[in-house]
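Participant: this one's structure only:
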């Protein structure tokens, strides 16, 4: 049984927990001080530290999922993706965790609460391109995110940062020993591709659908299929028609009709023509 954590706790003799930054479906993220770096005079010793949530800490594959997230993300070096530092174990608490950079700003879901009618084109487009850049880079490295949603996007002075690859997978590596993802279903229904909710495997196309839902919500102020999956979508007023054609293709609920990649969507929103369909 894992001991519950409290503010002020010291993990692995090094990390002093300060406060909770966020709680997700699989993990809890704390702000922590790296006391080792402080001893050596490092002026910026604060890190973000992720542990399994209480329910997942009791899951047989939970610790493997946390390491899988660390393993997937540590190889991604991109300004739009959170940077991870190290994976560690606190033996006295029988607790695994990893550390990552402390991001500053607010998550996109919080920003959208302040902007209920959506963002204007001149604000929306740069943010959309940064998010798509980050996801296209991950796909180019063979990494699928699996849970693209506003709560997993940080908006700060330096731009957009994509984080929380906890449900992600590698297309290049078959997986870690002992990891059984079929026992764990934590897709966010509002942004998950319909085929995922029907039990299909994660794919690049499913990530396309997720990020398209986020982009639509950023432009329109509400999720695309908030009412019915079969309801025809309206083009957000500030979105140029050539951009809408590409975004609408990415929002196709039928994966067979979702014939656009993240990189192609990014090019279309940057103003380049996309000829995926008439």
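Facilitator: Yep, that arrived. Since this is a predicted model, take the numbers as computed values, not measurements.

Participant: C-alpha only now, for contacts and for neighbours.
Facilitator: OK.

Participant: where's residue 51, which helix or strand?
Facilitator: Per DSSP states H and E: residue 51 is located in strand 46-52.

Participant: and that strand, what does it pack onto?
Facilitator: Applying 3 or more Cα pairs under 8 Å, 6 or more residues apart in numbering; DSSP states H and E, one finds that strand 46-52 contacts strand 27-34, helix 62-74, strand 95-100.

Participant: got the angle for the shortest one vs strand 27-34?
Facilitator: I take that to be strand 95-100. Orientation of strand 95-100 against strand 27-34 (axes from the mean of the first three to the mean of the last three Cα atoms, to 10 degrees) gives an angle of 70 degrees.

Participant: before we move on, the earlier item: out of the helices and strands packed on strand 46-52, which gets nearest to residue 4?
Facilitator: Checking those against residue 4 by Cα to Cα gives strand 95-100 as the closest, at 9.9 Å.

Participant: mind listing the strands for the stretch 101-250 of the chain?
Facilitator: Taking DSSP state E, counting those that start in this stretch as the test, the strands found in the stretch 101-250 of the chain are 106-107, 143-144, 153-156, 159-162, 169-170.

Participant: out of those, the one nearest residue 190 is which?
Facilitator: The nearest among the strands of the stretch 101-250 of the chain, by Cα to Cα, is strand 153-156 at 15.3 Å.

Participant: elements contacting that closest one?
Facilitator: For strand 153-156, the packing partners by 3+ Cα pairs under 8 Å, 6+ apart come out as strand 106-107, helix 108-114, strand 159-162.

Participant: dump those into TSV; add distance to residue 245 and mean neighbour count as well.
Facilitator: What follows is the helices and strands packed on strand 153-156, written out as TSV (distance: least, Cα to Cα, whole Å; neighbours: other Cα atoms under 10 Å):
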stretch	distance to residue 245	mean neighbour count
strand 106-107	28	17
helix 108-114	24	16
strand 159-162	24	23
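
Participant: next, format these as JSON lines and append distance to residue 96.
Facilitator: JSON lines is the format used below for those (distance: least, Cα to Cα, whole Å):
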{"stretch": "strand 106-107", "distance to residue 96": "25"}
{"stretch": "helix 108-114", "distance to residue 96": "28"}
{"stretch": "strand 159-162", "distance to residue 96": "23"}
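
Participant: and these: which comes nearest residue 68?
Facilitator: Nearest to residue 68 among these is strand 159-162 (16.9 Å), distances taken as Cα to Cα.

Participant: then this one, side by side with the first:
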């Protein structure tokens, strides 16, 4: 089989080249001939001597584990597309990532600097934290299972070790064959105890140790001596790890209960890179973060910001948009403050009368906590129907509909008045992004197969499918005149489609990593794009020329949105912050800290006074960005991580979703 280039697996996946192999299987670069995209295809090698029943059981287990892995929607975890059976063996079809493994990188270039290891490790720890929150354990983390790109680190092979392990609580099969790489196995796994998240933390520590030291922390000439060293010998002190050393030692303690959690490791690694200061400078008292608001003042703005007619003076002076900005002094960055400890996810963020702090160049206010507040609010409405996480939602501009896209491979259209839904697409997704046209007539949905669906909202039917992209479409946005649709393009580009002709007109290049979010300014003159290169870029939507780059996030940018007057841009990021930017000065005017996990989505209220943010910590926060309020509250009625949030066009409701869609009355 090793030489079977050109073989067609399951009548769909053409094997083009063998790119890796090990004890658990062989990995091929392949071509999905149905969707015309490049994929990685893993042939899982089942143990020899299995009976027909045992083989069938393992094939079924592979399908279950692949399904679990497919639910882990995280950029640091390889995306699983499909699992098939061919030649009495299971094959797992995944996204193709072109990059060396960490093992190959160290072999080729030598040990990593501690700074590079911290960068790689932070992304790995964040991915593990996401998996552990979903009750998924990797069980075989090692340098060979980590792919390293320029700015992205990806963990592969979630669930494979579990498939090949014949028993529930051990890493050894009935024949005594070791499943995995012993040098990276935790003491409790060697002893036959159940693999847990703490075992993944040990493996993460051993992997990073090997990256900075050039060799695994424990090694020996035979398996018995190796197991003895892992179980009983002290960790050889790392010599090249620098400030990483204490953290590595904490991950490699023998007692599993004493190891830090993956989320804590991700934060500490970020701090080592200067991403988030853990304490204020000695003698300085940092400002308190802006507080969420409990209720908004009555909305007086129209249902949706009106689109400007041709010839109407733009919000920004033409000189600001039609030519690159002159060099500016560095923006005044507001120091980030780690949030107060909360006793539970739904705990109240107290707010009260306190000194207000203005920020130069911005219009937002920071509140100091104090006094009494009210408890976290339950949602007014809960819409059930989706069976997996909802990644996208959008209200139609006329306020009649709410569209939702889910990992359960469906897109739904909800009637806001009746709370009833219509399924627009079944088994066509998952749908990662949705956007209504300004006239509410069309709905665009970006899917994981690189296509964009256009639906006629009134009829509930698909009218077109836009093709030509190679990977999942995680961002779509209509221009205010409805003539242009922006989407994530090939690799790190922004794609611009002519809605009338359904053709790809141009691609905007400048980001160095994948584009994750898009938004047009209300006047249609500016397009903002957020990306995994930690930046937001502004483009002249007419000339397609770049206007400027906004830097300040210390991790991936996940979401962007304009204020109704177009003068402020808000962004959310993997650094757990919400940031405010002046689109005229092109500088940061504020940092809103309070979320404890990745901020996935942000939205401005129609009156421009409030920003909503949704995060993987399961909460929606409402931030007052126009003036003081007297109380604060977190909208935290969800049971899981949140990836999307939206205001209704009249500003009276905020909607978000985990597997269920919820909305709150906020006036």
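Facilitator: The structure has been received and is ready for your questions. Being a predicted model, the structure only gives us computed values, none of them experimental.

Participant: against the first structure, where does the longest strand along the second structure fall?
Facilitator: Longest strand in the second structure by number of residues (criterion: DSSP state E): strand 13-22. Under TM-score structural alignment, strand 13-22 of the second structure corresponds to residues 15-24 of the first structure.

Participant: and what of stretch 184-203 of the second structure?
Facilitator: Under the alignment (TM-score structural alignment), stretch 184-203 of the second structure falls on residues 191-210 in the first structure.

Participant: tell me the buried residues in that stretch?
Facilitator: Residues 191-194, 196, 202-210 are the ones in stretch 191-210 of the first structure that count as buried (16 or more other Cα atoms under 10 Å).

Participant: then stretch 87-98 of the second structure?
Facilitator: 89, 90, 91, 92, 93, 94, 95, 96, 97.

Participant: isn't the fourth one right up against residue 30?
Facilitator: No - between residue 92 of the second structure and residue 30 there is no contact under Cα atoms under 8 Å: 11.6 Å.

Participant: what do these two both touch?
Facilitator: Shared contacts of residue 92 of the second structure and residue 30 (Cα atoms under 8 Å, 6 or more residues apart in numbering): residue 41.

Participant: and the gap between the nearest residue to residue 244 of the second structure once chain neighbours are set aside and residue 239 of the second structure?
Facilitator: Among residues not flanking residue 244 of the second structure along the chain, residue 114 sits closest, at 6.6 Å (Cα to Cα, 6 or more residues apart in numbering). With distances taken as Cα to Cα, to the nearest Å, residue 114 of the second structure is found 11 Å from residue 239 of the second structure.

Participant: so those two - more neighbours on which side?
Facilitator: Higher neighbour count among residue 114 of the second structure and residue 239: residue 114, with 23 against 10, using other Cα atoms under 10 Å.

Participant: which residues does the more buried one contact?
Facilitator: Residue 114 of the second structure makes contacts with 212, 240, 241, 242, 243, 244, as judged by Cα under 8 Å, 6+ apart.

Participant: what do you get for residue 263 of the first structure?
Facilitator: Contacts for residue 263 of the first structure (Cα under 8 Å, 6+ apart) come out as 132, 133, 136.

Participant: now check the second structure for the residue matching the last one.
Facilitator: Pointing back at residue 136 of the first structure there. Looks like residue 136 of the first structure aligns to residue 129 there (TM-score structural alignment).

Participant: also residue 239 of the first structure?
Facilitator: Per TM-score structural alignment, the equivalent position to residue 239 of the first structure in the second structure is residue 242.

Participant: excluding covalently adjacent residues, which one is nearest to that match?
Facilitator: What sits nearest to residue 242 of the second structure in space, not counting adjacent residues and going by Cα to Cα, 6+ apart, is residue 114, at 6.4 Å.

Participant: break down the first structure into its helices, ranges please.
Facilitator: Secondary structure of the first structure (DSSP state H): helices located at 35-39, 54-57, 62-74, 108-114, 121-140, 194-197, 204-220, 241-250, 262-269.

Participant: how close does the third one sit to the second structure?
Facilitator: This means helix 62-74 of the first structure. On superposition with the second structure, the mean distance recorded for helix 62-74 of the first structure (mean Cα distance after the TM-score superposition for the first structure) is 1.9 Å.

Participant: residues touching that helix, excluding its own?
Facilitator: With Cα under 8 Å, 6+ apart as the criterion, helix 62-74 of the first structure contacts 51-52, 56-57, 82-85, 87, 96-98, 143, 164-170, 176, 178-179.

Participant: A strand includes residue 663 of the second structure, no?
Facilitator: Yes - if the criterion is DSSP: H, G, I helix; E, B strand; the rest coil, then residue 663 of the second structure is within a strand.

Participant: what's the counterpart of the residue nearest to residue 244 of the second structure in the first structure?
Facilitator: Under TM-score structural alignment, residue 114 of the second structure pairs with residue 121 in the first structure.

Participant: before we move on, back to that, if I look at the match of residue 239 of the first structure, how far off is residue 452 of the second structure?
Facilitator: Where residue 452 of the second structure is concerned, residue 242 of the second structure sits at a distance of 47 Å (Cα to Cα).

Participant: same check, this time on residue 539 of the second structure
Facilitator: As judged by Cα to Cα, residue 539 of the second structure and residue 452 of the second structure stand 22 Å apart.

Participant: before we move on, what about residue 102 of the second structure?
Facilitator: 34 Å.

Participant: correct me, but residue 41 of the second structure touches residue 86?
Facilitator: No - using Cα under 8 Å, residue 41 of the second structure is not in contact with residue 86, being 11.8 Å away.

Participant: show me which of these two is the more surrounded one.
Facilitator: More crowded of residue 41 of the second structure and residue 86, by other Cα under 10 Å: residue 41, with 30 against 13.

Participant: returning to that earlier point: relative to strand 95-100, how tilted is the strand holding residue 51 of the first structure?
Facilitator: Using the same axes, to 10 degrees, strand 46-52 of the first structure lies at 140 degrees relative to strand 95-100.
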